[in-house]
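Sequence and predicted model, in that order:
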Amino acid sequence: MGGIVNIMGLPVNIMTEKEYTGLMKSYVSNDNMNIMYMVSAETFQALSVNEKLLEGMKEADLILPAERDLLLSIHGYKVKGIVNSYKYLLYLLRKESIFKKVYIIGNNDKNVEQLKELILRQNEELNICGSYSVDAGASDETIINDINSNEPDLLLITIDSPMLEQWITEHRFKVFAKVCVGLGNITDKMIKENNSPPKWMLATGLDNIYFDIKEKKYFENRKKTRIMQALLAEYNNRDAK
């Protein structure tokens, strides 16, 4: 199915789960660090006020939606059967044996610990080989040296835009990792949507219903769709002048 949809000048890839899985397998087998962004409405808000970010992001190997509402903002675009949110990254961690070692860069210690817990719930055999939080104040050189000493298969960067895009653009050729995923501005959403169910639900085997209800609740919240539609309208009006 592979294709591209242009959203505010950014080429966003459209692909099936099978294509995505195959591509990730090819990424971990080559000698270069491949860059993948998973973009949200907040990404495009950052782009709307800082167009310099766009050129750096275009150098990525892959750009995918981080949330389904992003594609829903494009009228008539169907989201079934394609990679349309961060959940497909969690699926890879859970169902495939592509990534063995994961390194996390997050906004703060709390987010980093919550992300570690979330990732290990997908696959407890994954090795979280290192982590850093932005609020710890470490230098970029210190962080890069720690990443390179661990050589992770997956470098997961979950800091906010525009810091996320600027950091990757500036340091991409200094870092030794197989795949770098820039997953911006949706850390809190990921954690809320994937909180562990109450113990009584786990004990009674109702945990799948719990996650189905939570997913439906967030999916039906169209706030992000309205934000994207407003950004697209502003972008198109400006482009038409």
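Yep, it's here.

Only C-alpha atoms from now on, for both contacts and neighbour counts.
Fine.

Enumerate every residue touching the residue nearest to the spatial centre of the chain.
The centre of the chain sits closest to Leu183, judged by CA atoms, centre = their mean, with a distance of 2.9 Å. Counting by CA atoms under 8 Å, 6 or more residues apart in numbering, Leu183 touches Tyr37, Met38, Val39, Ala66, Leu156, Ile157, Thr158, Ile159.

ok, now with 10 Å
Contact analysis of Leu183 by CA atoms under 10 Å, 6 or more residues apart in numbering lists 36-40, 43, 64-66, 86, 106, 156-161, 164-165.

same thing with Lys52?
Per CA under 10 Å, 6+ apart, neighbours of Lys52: Gln166.

Same question for the one 3 residues further on.
Glu55 is in contact with Gly9, Leu10, Thr169, counting by CA under 10 Å, 6+ apart.

So which of these are in strands?
Leu10 (DSSP state E).

Buried among the contacts of Glu55? Need that as a selection in ChimeraX.
Selecting only the buried entries of the contacts of Glu55 in ChimeraX, with 16 or more other CA atoms under 10 Å as the criterion:
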select :10,169
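
ok, the contacts of Glu55 vs Ile143, which is closest?
Checking the contacts of Glu55 against Ile143 by CA to CA gives Thr169 as the nearest, at 15.3 Å.

Can you give me the separation between the closest one and Glu55?
Using CA to CA, to the nearest Å, Thr169 is found at 9 Å from Glu55.

Let me see the ranges of the strands in this structure.
Secondary structure of the chain (DSSP E): strands located at 3-7, 10-14, 34-39, 62-65, 101-106, 127-133, 154-157, 179-183.

let's bring in a second one:
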Amino acid sequence: MRKLVNIAGINIDNITMEQAVERVYSFIDSGKNHSVYTPNAEIMMDGITNKQLKEILNSADILVADGAGVVLASKILGKSVAEKVSGFDLAKNLLIASSKRPIKFFLFGGKPGIPERAHANVICDYPGAEIVGTRNGYFSQEDESEIINQINNSGADVLFVCLGAPKQEQWIHKHKEQLNVKVCMGLGGTIDILAENVKLAPDFFRNHGLEWLYRLYKEPWRFKRMLRLPKFILYILGIKFGLIKVK
């Protein structure tokens, strides 16, 4: 039975990292495909303003709180989620667990050459994890049938889709029924991190909810995009004090 926390009309799973890993394994043992999305505060704000995206997020079989902003929002509303479950950390924990309880992974996303580099690093860093296919994230609509066939022919259990939000969520939602995998996961920059093309924020920043600050320091062009973070918290405060009604 899922425990959900409603944050501005979006239903976040009240779940720990360990529970999320176990649930993914339960999906693998089932006979159908499942979707896992990992929204941070920016994606949550997009979901609030985009009805279609909100519906896609709420259709997920697991929707975890990826980021301190989402956790803070749950606390402001008095419905605190168990903990932050970031997309990269969930992916990493699945790669680690797969050495004892096998999972076949497919990596989809990133610039040409990046998924292959991520594959090589996974072999070194996560002994026992099995990558059965890779595909970069540069494609046209005409390529989608070929990509779906490649994924299906690989025999993958879990598909990491790293196209950036909201493109990855929209792609999974559109093609979920055509895919033979058991779990599709929207994981943002996870492949870039696995490939060491992008550095993960140091532990200090991650442990204190300051990943956004580190990312802004490394990528100042994100400034305009990150304005959605304070906008999201102000929106949540508006709900808290009855100034905004959630539809």
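Arrived safely. Predicted, not measured: the structure shown is a model, and the values here were computed from it.

Overlay them and tell me the TM-score.
Remark: TM-score between the superposed chains equals 0.76 [TM-score structural alignment, normalised by the length of structure 1]; 221 aligned residues with a CA RMSD of 3.2 Å.

want to throw the strands of structure 1 into JSON lines with distance to Tyr235 of structure 1?
Conversion of those to JSON lines gives the following (distance: least, CA to CA, whole Å):
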{"stretch": "strand 3-7", "distance to Tyr235 of structure 1": "10"}
{"stretch": "strand 10-14", "distance to Tyr235 of structure 1": "12"}
{"stretch": "strand 34-39", "distance to Tyr235 of structure 1": "17"}
{"stretch": "strand 62-65", "distance to Tyr235 of structure 1": "19"}
{"stretch": "strand 101-106", "distance to Tyr235 of structure 1": "30"}
{"stretch": "strand 127-133", "distance to Tyr235 of structure 1": "33"}
{"stretch": "strand 154-157", "distance to Tyr235 of structure 1": "27"}
{"stretch": "strand 179-183", "distance to Tyr235 of structure 1": "23"}
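
Among these, single out whichever gets nearest to Ile213 of structure 1.
Shortest distance between Ile213 of structure 1 and these, using CA to CA, is found for strand 62-65: 21.7 Å.

now the closest one: how far from the chain's centre is it?
Offset of strand 62-65 of structure 1 from its chain centre (CA atoms, centre = their mean, to the nearest Å): 8 Å.

Likewise for stretch 211-221 of structure 1?
19 Å.

what does stretch 146-158 of structure 1 give?
Here the centre of stretch 146-158 of structure 1 is set off from its chain's centre by 15 Å, with CA atoms, centre = their mean.

buried residues in that stretch?
Across stretch 146-158 of structure 1, burial judged by 16+ other CA under 10 Å covers Asp146, Ile147, Asn150, Glu151, Pro152, Asp153, Leu154, Leu155, Leu156, Ile157, Thr158.

In structure 2, which residues correspond to that stretch?
Structural correspondence for stretch 146-158 of structure 1: residues 150-162 of structure 2, per TM-score structural alignment.

thinking again about what came up before, which one in structure 2 is aligned with the residue nearest to the centre of structure 1?
Using TM-score structural alignment, Leu183 of structure 1 pairs with Leu187 in structure 2.

For Asn40 of structure 2, see how far away that match is.
11 Å.

Overlap of the contact sets of the two?
Residues touching both Leu187 of structure 2 and Asn40 (CA under 10 Å, 6+ apart): Asp66, Ser86, Gly87, Ala165.

Distance to Asp192 of structure 2 and neighbour count added to those, as a markdown table?
As requested, those are exported to a markdown table (distance: CA to CA, whole Å; neighbours: other CA atoms under 10 Å):
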| residue | distance to Asp192 of structure 2 | neighbour count |
| --- | --- | --- |
| Asp66 | 17 | 25 |
| Ser86 | 15 | 19 |
| Gly87 | 13 | 24 |
| Ala165 | 14 | 21 |
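
taking these as a set, which two sit the farthest apart in space?
So, the shared contacts of Leu187 and Asn40 of structure 2 by CA to CA: farthest apart are Ser86 and Ala165, at 14.2 Å.

quick check: angle from the lengthiest helix in structure 1 to strand 3-7?
Using DSSP state H, we find that the single longest helix of structure 1 is helix 223-240. Per axes from the mean of the first three to the mean of the last three CA atoms, to 10 degrees, the angle that helix 223-240 of structure 1 makes with strand 3-7 is 80 degrees.

Which of the residues in helix 223-240 of structure 1 are classified as buried?
Neighbour counts using 16+ other CA under 10 Å place Lys224, Thr225, Arg226, Ile227, Met228, Gln229, Leu231, Leu232 of helix 223-240 of structure 1 among the buried residues.

Could you single out the nearest of those to Leu118 of structure 1?
Lys224 (23.3 Å).

Correct me if wrong: that closest one contacts Phe44.
No: counting by CA atoms under 10 Å, Lys224 of structure 1 does not reach Phe44; the two are 11.1 Å apart.

Overlap in contacts, the two.
Counting by CA under 10 Å, 6+ apart, the shared contacts of Lys224 of structure 1 and Phe44 are Leu70.
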